[in-house]
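Colleague: Pasting the sequence and the predicted coordinates here, then a few questions.
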Amino acid sequence: MDISKIDILNKKFSTSLFGYKKNDVEMFLQEVADYVGELAEKKSQLDQEIKHLEEKLQEHRSREEVLQNTLLTTQKMTDDIKANANKQAKVIVQEAQSKAEDILRQAHKRLAQIHEDISELKKQRAHFEIKLRSMIESHLKLLESHDEEHLHLEEAESKLKFLQKS
């Protein structure tokens, strides 16, 4: 039974010689008490449901806070990892550039050494050619002088043969 405030205010009891009829008042009070009891139970249930929902809400808020903290921590870790990776990449690039410069310096040094070796070999070749030319010329002179001697000997032999025949 639903009893409103207006129903209660407009409720009229029958009167008797000594006032309102006791049965009507008691019956109305019973109806009001039953309705108020139902309302109290509903209120209690609703209060429990509100309490349960507030606990769930608090639990969800706690989870949300944990998730936000986790996200922030993860973002910070990601940023740290990126920063460390960038630092390591810079170090690797610097080391590679340093090694490349060392290799280039060594290559230039080796090239200079090769040029010096080539120059030295050219000098040695020129010196060898001069010595060889000198030796060939001296041998040629020796051969030419030997040929002259050989001619003189042949002339002498032919004179000797001529004298022997005569």
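Modeller: Yes, it's here.

Colleague: from here on, contacts and neighbour counts on C-alpha atoms
Modeller: Will do.

Colleague: Which of the helices or strands spans Phe28?
Modeller: helix 22-165 (DSSP states H and E).

Colleague: Centroid-nearest residue for this structure?
Modeller: Ala85 (4.5 Å; C-alpha atoms, centre = their mean).

Colleague: Against that first model, consider the following:
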Amino acid sequence: MKFTPLAIKKQQFRKSFRGYNVEEVRVYLEMLASEYENLLQENKELKEKIAMLETEVSTYKQIERNLHLAVTQAQETATKTLENAKKQAELIIQEAELKAKETIDRAKLELAKIENEVQFLKLEKERILKELKNFLSSELEKLNLVEPATKQETKEKIEEKIKLDDIIKNLDQ
């Protein structure tokens, strides 16, 4: 049986000889019904409050999930950004190393080219000096074959030969 305040108020008891005082029972039931009605009202208010609080808790849980999701996404974004920055830095370093290697290789080729030119010029210098020496030697021999007319002319030829030897020495340097 379900109790309601109205059912409590309307409850009828059988009358018996020497039974309870009807008026006392009625007053008691009236107080009981009133108290029961207050408890039902309080229970209703508490249920409403529980429903409202459950709604708030649900809202806060949704906010918490959203915040957790945002934090997770921010962490993932930060991680991806950091990884991308590292990859980009590695690419820049590799590119710089490649350019440096290319520059060094070009410089080495240029150096080898210059060294070859220097070697060629040294050989050319030696060839020209040999030709010049041979030419001067043959000219001196020609001069020696002709008889000197005087000692003065012989002295001039010797001085000229010394000058030619000095020129050849200067060319060697």
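Modeller: Yep, that arrived. Because the structure is predicted, anything quoted here is derived from the model rather than measured.

Colleague: Counterpart of the residue nearest to the centre of structure 1 over in structure 2?
Modeller: Applying TM-score structural alignment, one finds that Ala85 of structure 1 aligns to Ala85 in structure 2.

Colleague: Next, Tyr20 of structure 2: secondary structure please.
Modeller: Under DSSP: H, G, I helix; E, B strand; the rest coil, Tyr20 of structure 2 falls in the coil class.

Colleague: And it, how far from Ala51 of structure 2?
Modeller: 44 Å (C-alpha to C-alpha, to the nearest Å).

Colleague: Have a look at how far, on average, stretch 133-140 of structure 2 is from structure 1.
Modeller: On superposition with structure 1, the mean distance recorded for stretch 133-140 of structure 2 (mean C-alpha distance after the TM-score superposition for structure 1) is 4.0 Å.

Colleague: Tell me the gap between that stretch and the middle of its chain.
Modeller: On the basis of C-alpha atoms, centre = their mean, to the nearest Å, stretch 133-140 of structure 2 sits 75 Å off its chain's mean C-alpha point.

Colleague: contact partners of it?
Modeller: 161, 164, 168 (C-alpha atoms under 8 Å, 6 or more residues apart in numbering).

Colleague: how about 10 Å then?
Modeller: Contact with stretch 133-140 of structure 2 is made by 127-132, 141-146, 157-158, 160-161, 164-165, 168, as judged by C-alpha atoms under 10 Å, 6 or more residues apart in numbering.

Colleague: Which among these count as buried?
Modeller: With burial judged by 16 or more other C-alpha atoms under 10 Å, the buried subset of these is 129, 157, 161, 164, 168.

Colleague: And those residues, which two are furthest apart?
Modeller: Largest separation among these by C-alpha to C-alpha: Leu129 and Lys157, giving 21.1 Å.

Colleague: what's near enough to touch the residue nearest to the centre of structure 1?
Modeller: By C-alpha under 10 Å, 6+ apart, the residues touching Ala85 of structure 1 are 79, 91.

Colleague: Number of residues surrounding Val25 of structure 1?
Modeller: Counted with other C-alpha atoms under 10 Å, the neighbours of Val25 of structure 1 add up to 15.

Colleague: can you tell me which residue in structure 2 aligns to it?
Modeller: Match for Val25 of structure 1 (TM-score structural alignment): Val25.

Colleague: For Ala7 of structure 2, see how far away its match is.
Modeller: Taking C-alpha to C-alpha, one finds Val25 of structure 2 at 14 Å from Ala7 of structure 2.

Colleague: Same check on Lys113 of structure 2?
Modeller: 119 Å.

Colleague: and if you look at Thr103 of structure 2?
Modeller: 104 Å.

Colleague: what's the answer for Leu136 of structure 2, then?
Modeller: 153 Å.

Colleague: And the two? Which one has more around it.
Modeller: Ranked by neighbour count (other C-alpha under 10 Å), Leu136 of structure 2 and Ala7 place Leu136 first, with 16 against 12.
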